[in-house]
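Below: sequence and its predicted model.
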Amino acid sequence: MIRITNVKLPLDHNEAQLEQEILTTLAIGKKQLIDFTVFRRGFDARSKNKITLLYTIDVTVDNEAALLEKHSNNQNVRVTPDMTYKYVAKAPENLTERPVVVGFGPCGIFVGLVLAEMGYKPIILDRGKEVRERTKDTFGFWRNRTLNTESNVQFGEGGAGTFSDGKLYTQINDKKHYGRKVLRDFVDAGAPEEILYVSKPHIGTFKLVGMVEKMRAKIIELGGEIRFNSRVDDLHIEDGQITGLTLSDGQQIKSKHIALATGHSARDTFEMLYKKGVYIEAKAFSIGFRIEHNQSAIDEVLFGKNAGNPILGAADYKLVHHCKNGRAVYSFCMCPGGTVVAATSEENRVVTNGMSQYSRNERNANSAIVVGIDPNDYPSDSPLAGIELQRELESAAYVLGGENYDAPGQLVGDYLEGKSSSKLGKVEPSYKPGVKLTDLTKILPDYCREAIQEAIPAFNRKIRGFALKDAMLTGVETRTSSPVSIKRGDDYQSVNTKGLYPAGEGAGYAGGIMSAAIDGIRIAEAMALAINEENQ
């Protein structure tokens, strides 16, 4: 099969034009073309009123070898690479001890799935509930302000990614094509086929719920075991070797191979690891607010007359500004046509995040606008000092919001002028339970306030209307990534605790659904190879 890259066509082209472009590029007749499929479709919107679609096409033709030789000097015509996933091991018949996976978010799912596919019959533990019960609890908090600290946006089957925009793209180096396996497994579980070829695939919460259930069923069918409401409260470590764990109900499980895929909000787990002597250190993350604009305004600015085209969908953006005070401010987890959601996992704290459905057809666009911080900014030298700072900010947001889980909010114009907001403008906040208008300039450290006040007008020069006075800020955004790093070696095991495999976003090795899932595959491979070596 031949792969053709950099195929350019106008936004309103038809399939016949795409086929003709293939024939022209390869300089062949229609009879020689057997079939073709779209591997990737993106777009170039730098000229918003003349948007170009960019294709990568896999083509089946007669006389492939001769055609490749003919185009040997054309960088856009090459052999289609083999992207089939190759399993690194198979479970030994004399396997006496099952591997354990702690956490069933994107990372834990793929650790468990790949181990199960290789025959290792993993035991998977999650502190929260099955995804549909978890969804009821989460929506119950948003509607009724009743928080379940073990079943919410952060905890439960599917992980934090279940209540997100469901973005499925990443910038990590993926030479082994793990990402392709992730996408194919998602499609097998019910995701739309288009995620295999659109340049910025996403799924959305409602579709993710059903997919997670199907992936759980597959793991169980392959011999895996999944236990919910199973929080890990202790690890058993002997002479630097993990030997098992204890659950919150007192039950003990023996295993010398445990993957730790807890997600970035398992603060009690991080505290337990630190007390047990597992090497952990503070890590940089970012803090700030959610900003909301009318999605139609963002579409018009970025797509011009093409706004509303179904191929383009709702417009997104990615912004960064380097400030005079040395801080970087950037947009994070942009959710086109989505909502701002309540994302706390602890009582008497307020945390914001963003979420979209597959359709991305809600009124507002929202994104985090955050400032990068590092351990030098934390209140102490403890490896857990980032958690301490998160809690301080989230508690302050709870108080500023009225101590009822409403979020504090402010109009962008008022924030830039440093005065409290008293009434809403054209942009209606989407956060539930509700928003209390106030003065957000008081909640973040001064260096963050200064940086955001400088960055928003700078962003306005890139996206006209970004600094709209009526745009809405809601706070606080503190769970951008893990505040700790659980260090691991080249064998993917903890640097000082053999058999413990820190994994995914919570350990500091991923950021988002795709990178977490890919890290899960790597961890599963490392566990399988280590187990087989021990059983030789």
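Cool, the structure landed. Residues are numbered from 1 along each chain as shown.

going forward, measure contacts between C-alpha atoms and count neighbours the same way
Will do.

correct me, but Pro92 touches Glu533?
No - counting by Cα atoms under 8 Å, Pro92 does not reach Glu533; the two are 9.9 Å apart.

From the neighbour counts alone, determine which of these two ranks first.
Pro92 (16 against 10; other Cα atoms under 10 Å).

Once you drop chain neighbours, what's closest to the more buried one?
Distances taken as Cα to Cα, 6 or more residues apart in numbering place Asn532 nearest to Pro92, at 6.6 Å, with adjacent residues excluded.

Am I right that the one you found is in a strand?
No - looking at Asn532 with DSSP: H, G, I helix; E, B strand; the rest coil, it is helix, so not inside a strand.

Number of residues surrounding it?
Counted with other Cα under 10 Å, the neighbours of Asn532 add up to 15.

Give me the distance between it and Val77.
Asn532 is 41 Å from Val77, where distance means Cα to Cα, to the nearest Å.

Then Val340?
44 Å.

which of the two has more neighbours?
Remark: of Val340 and Val77, Val340 carries more neighbours, 26 against 21, as counted by other Cα under 10 Å.

The more buried one contacts Val351, doesn't it?
No - the criterion here is Cα under 8 Å, and Val340 misses it with Val351 at 10.1 Å.

Just the buried positions in the helix or strand hosting Ala217, please.
Element membership for Ala217 (DSSP states H and E) is helix 205-221. Buried residues in helix 205-221, counted by 16 or more other Cα atoms under 10 Å: 205, 207-209, 211-216, 218-220.

Any chance of those in JSON lines with distance to Tyr358 as columns?
Output for those, formatted as JSON lines (distance: Cα to Cα, whole Å):
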{"residue": "Thr205", "distance to Tyr358": "7"}
{"residue": "Lys207", "distance to Tyr358": "7"}
{"residue": "Leu208", "distance to Tyr358": "9"}
{"residue": "Val209", "distance to Tyr358": "12"}
{"residue": "Met211", "distance to Tyr358": "13"}
{"residue": "Val212", "distance to Tyr358": "15"}
{"residue": "Glu213", "distance to Tyr358": "17"}
{"residue": "Lys214", "distance to Tyr358": "18"}
{"residue": "Met215", "distance to Tyr358": "19"}
{"residue": "Arg216", "distance to Tyr358": "21"}
{"residue": "Lys218", "distance to Tyr358": "24"}
{"residue": "Ile219", "distance to Tyr358": "25"}
{"residue": "Ile220", "distance to Tyr358": "27"}
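
Put this next to the previous one:
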Amino acid sequence: MLRITELKLPLDHPENMLKTAIFERLGISPAELISYTIFRRGYDARKKNAILLVYTVDVESANEWAILNRLKNDPHISLTPDNNYRFVTQAPEHPVQRPVVIGTGPCGLFAGLILAQMGFRPIILERGKQVRERTKDTFGLWRQRVFNPESNVQFGEGGAGTFSDGKLHTQIKDPNHYGRKVLTELVKAGAPAEILYVSKPHIGTFRLVSVVEEVRATIESLGGEIRFQSRVDDIEIDNGQVRGVALANGETIPTNHVLLAVGHSARDTFKMLYDRGVYIEAKPFSVGFRIEHPQSLIDTCRFGQNAGHPLLGAADYKLVHHCSNGRSVYSFCMCPGGTVVAATSEAGHVVTNGMSQYSRNERNANSGIVVGITPDDYPGHPLAGIDFQRRLEANAFKLGGETYEAPGQLVGDFLAQRPSTELGSVHPSYTPGVHLCDLSTALPEYAITAIREAIPAFDKKIKGFAMNDAVLTGVETRTSSPIRIKRDELYQSMNIKGLYPAGEGAGYAGGILSAAVDGIKVAEALALDMSK
């Protein structure tokens, strides 16, 4: 088949115009077209009142080699790459042991799925609960301020990605098309088929719940075993080789192969690994606030008269500003038509994150406005970044009144350096609630200074971004893992054989899709080692 990229058509083009554009681009007659498939559909909104749809199309035609030769100088026409997934190995007929996967976030689920599809019957351990029970516990914090340290936004089936926008796009390099494997499996599990071709696919929290359950059912049907409320408290290591995992209930599971997919908030697990001598180093991450605007403002700024068009949906944005104090401020995890959520995993702490449903039809847009920091900002041992996060989160808990309300401030007051005392036209979506205050002590001085400089700069790109009534909510600290569990070229720990660090918690991914892709890659490496 032939692939055509950058095929641009008007936003409201008639259905047959795409087929006509294919004829014109390839220089073929209708009789020569056998079939075509939309591989990707995005949009170009640089001219907001003349928005274009941008297609990538795979075409089956007569005389494809002749067409390709004739158009060999056209950079937007090529052979369609083979993106079918192929398993790297199959499990031995009588394996001596079963691999253990720790964590059921996107990384752990897809690592477990791949291992199960290859016949390795993995044992998957999750400290939290099944996703529907976990949802009840999460709502317990949001609605009743009752916190469960083992079942919350961070811990439980589906991982932190379940309570997010369900974004499925990434900027990672993916020459082996692992991302396509992830999307295909998600569609099999009940995700909307459009995630296979829209440029910025998302699923949304409530739909993710049933999708995660279906992935679990597939793993179990292939001989995999998923154990919930099974926290791993120790990893047994003998002479630099993993020998098993010890659970909180006293059980030990013998295994020489452990895939670690614990997510970026498993702080007790990180300490256990560090105490066991696993090589860990500090890495950069970011901290900041959530900011909320009316979604209608963002839609109008981005799409003009086309705001509200069903093919465009709720508008998003991506912003970055390099500040005079040397810091960079950027928007993170933008959630169109979404809500700000309580995302702590420890009692007496306040953490914010963003979430959207599939419809993205809530009244506010929100995103993290965060400042990049490095280990130079929290010198010390490799886990010093965790201590840094905890101090900010505990301080936010105090600023919010020690009731799990989040400290908040109107943007106009934040820029004018005065406390907020009452809300304006923007009503914050965070539950259990927002306690208005002065956020100037919620982050280090250099971060406050940088954000105060960045917001007016962002207003030049999105008019109204610095509106007085927009709301800042603190604090956003879980942008990525504060550590990296280094691994070698075979995806094993640098100094512990049989330990396979993977995903966001290990410092090798950022988001649902990249974490799932990393889970597949690491599972393949583990499987190849077990097949020797």
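Good, I have the coordinates. On a predicted model such as this, the values are computed, not experimentally measured, just so you know.

TM between them?
Laid over one another, the chains give 0.99 as their TM-score (TM-score structural alignment, normalised by the length of structure 2), with 532 aligned residues with a Cα RMSD of 0.7 Å.

Could you check how far the closest residue to Ser265 of structure 1 other than its chain neighbours is from Ala516 of structure 1?
If the residues on either side of it in the chain are set aside, Ser265 of structure 1 comes closest to Gln154, at 6.6 Å by Cα to Cα, 6+ apart. Per Cα to Cα, Gln154 of structure 1 is found 15 Å from Ala516 of structure 1.

rewinding a little: give me the helices and strands touching the next helix or strand after the helix holding Ala217 of structure 1, please.
Sequence order places strand 225-227 as the next helix or strand after helix 205-221 of structure 1, per DSSP H and E. On a contact count with 3 or more Cα pairs under 8 Å, 6 or more residues apart in numbering; DSSP states H and E, strand 225-227 of structure 1 meets strand 123-125, helix 205-221.

Go through these and name the closest to Ser485 of structure 1.
strand 123-125 (21.3 Å; Cα to Cα).

Please name every helix or strand in contact with the biggest strand by length in structure 1.
Counting residues, the longest strand found in structure 1 (DSSP state E) is strand 328-342. Under the contact criterion of 3+ Cα pairs under 8 Å, 6+ apart, strand 328-342 of structure 1 touches strand 320-322, strand 352-355, strand 364-373, helix 446-460.

do you know how far Lys173 of structure 2 is from Asp518 of structure 2?
Counting by Cα to Cα, the separation of Lys173 of structure 2 from Asp518 of structure 2 is 11 Å.

quick one, which of these two is more surrounded?
Asp518 (27 against 10).

what's the helix or strand hosting the more buried one in contact with?
Assigned by DSSP H and E, Asp518 of structure 2 belongs to helix 512-530. The contact list for helix 512-530 of structure 2 (Cα atoms under 8 Å, 6 or more residues apart in numbering) reads 87-91, 106-112, 114-115, 120, 161, 166-170, 172, 178-179, 182, 257, 259, 261, 490-491, 498, 500-504, 508-509.

Show the buried residues in those residues.
By 16+ other Cα under 10 Å, the contacts of helix 512-530 of structure 2 give 89-91, 106-112, 114-115, 120, 161, 166-170, 178-179, 182, 257, 259, 261, 491, 498, 500-504, 508-509 as buried.

Please flag which of these sit within helices.
106-112, 114-115, 178-179, 182 (DSSP state H).

Pull up the aligned stretch in structure 1 for the helix holding Asp518 of structure 2.
The aligned range for helix 512-530 of structure 2 in structure 1 is 513-531, by TM-score structural alignment.

what about the matching stretch, how far off from structure 2?
Its aligned residues in structure 2 lie a mean 0.4 Å from stretch 513-531 of structure 1 after superposition (mean Cα distance after the TM-score superposition for structure 1).

Determine how far that stretch lies from the middle of the whole chain.
Distance, stretch centre to chain centre, for stretch 513-531 of structure 1: 16 Å (Cα atoms, centre = their mean, to the nearest Å).

Which elements pack onto the longest strand anywhere in structure 2?
Taking DSSP E as the criterion, structure 2 has its longest strand at strand 33-44. With contacts taken as 3+ Cα pairs under 8 Å, 6+ apart, strand 33-44 of structure 2 sits against strand 52-61.

so what secondary structure elements neighbour the helix or strand following the strand it packs on?
For strand 52-61 of structure 2, the following helix or strand on the C-terminal side (DSSP H and E) is helix 64-70. Contacts defined by 3+ Cα pairs under 8 Å, 6+ apart place helix 64-70 of structure 2 against strand 77-79.

Was I right to think Leu183 of structure 2 contacts Leu196?
Yes - counting by Cα under 8 Å, Leu196 is a contact partner of Leu183 of structure 2 at 6.2 Å.

with structure 1 superposed, average distance for the helix or strand Ala396 of structure 2 falls within?
Secondary structure from DSSP H and E places Ala396 of structure 2 in helix 384-399. Compared with structure 1 after fitting, helix 384-399 of structure 2 deviates on average by 0.5 Å (mean Cα distance after the TM-score superposition for structure 1).

okay, that helix sits on what stretch of structure 1?
Taking TM-score structural alignment, helix 384-399 of structure 2 hits residues 385-400 over in structure 1.

what distance separates the matching stretch from the middle of the whole chain?
Worked out by Cα atoms, centre = their mean, stretch 385-400 of structure 1 lies 23 Å from the chain centre.

likewise stretch 175-186 of structure 1?
Averaging C-alpha positions (Cα atoms, centre = their mean) puts stretch 175-186 of structure 1 15 Å from its chain's average.

List the buried residues for it?
177-183, 185-186.

From start to finish, how long is stretch 334-343 of structure 2 in a straight line?
The first residue of stretch 334-343 of structure 2 is 16 Å away from its last residue (Cα to Cα).

Need the residues that contact it.
141-142, 152-154, 165, 290, 295, 314-318, 350-357, 359-368, 428-432.

can you check stretch 394-412 of structure 2 too?
145, 348-352, 419-420, 423-424, 430-439, 442, 466-475.

try 7 Å this time
145, 348-350, 420, 432-439, 442, 466-475 (Cα atoms under 7 Å, 6 or more residues apart in numbering).

Buried residues in it, which are they?
394-400, 402-412.

Now do the contacts for the nearest residue to Ile496 of structure 2 once chain neighbours are set aside.
In this structure, Ile496 of structure 2 finds its nearest non-sequential neighbour in Gly240, 4.9 Å apart by Cα to Cα, 6+ apart. Applying Cα under 7 Å, 6+ apart, we find Gly240 of structure 2 in contact with 495-497.
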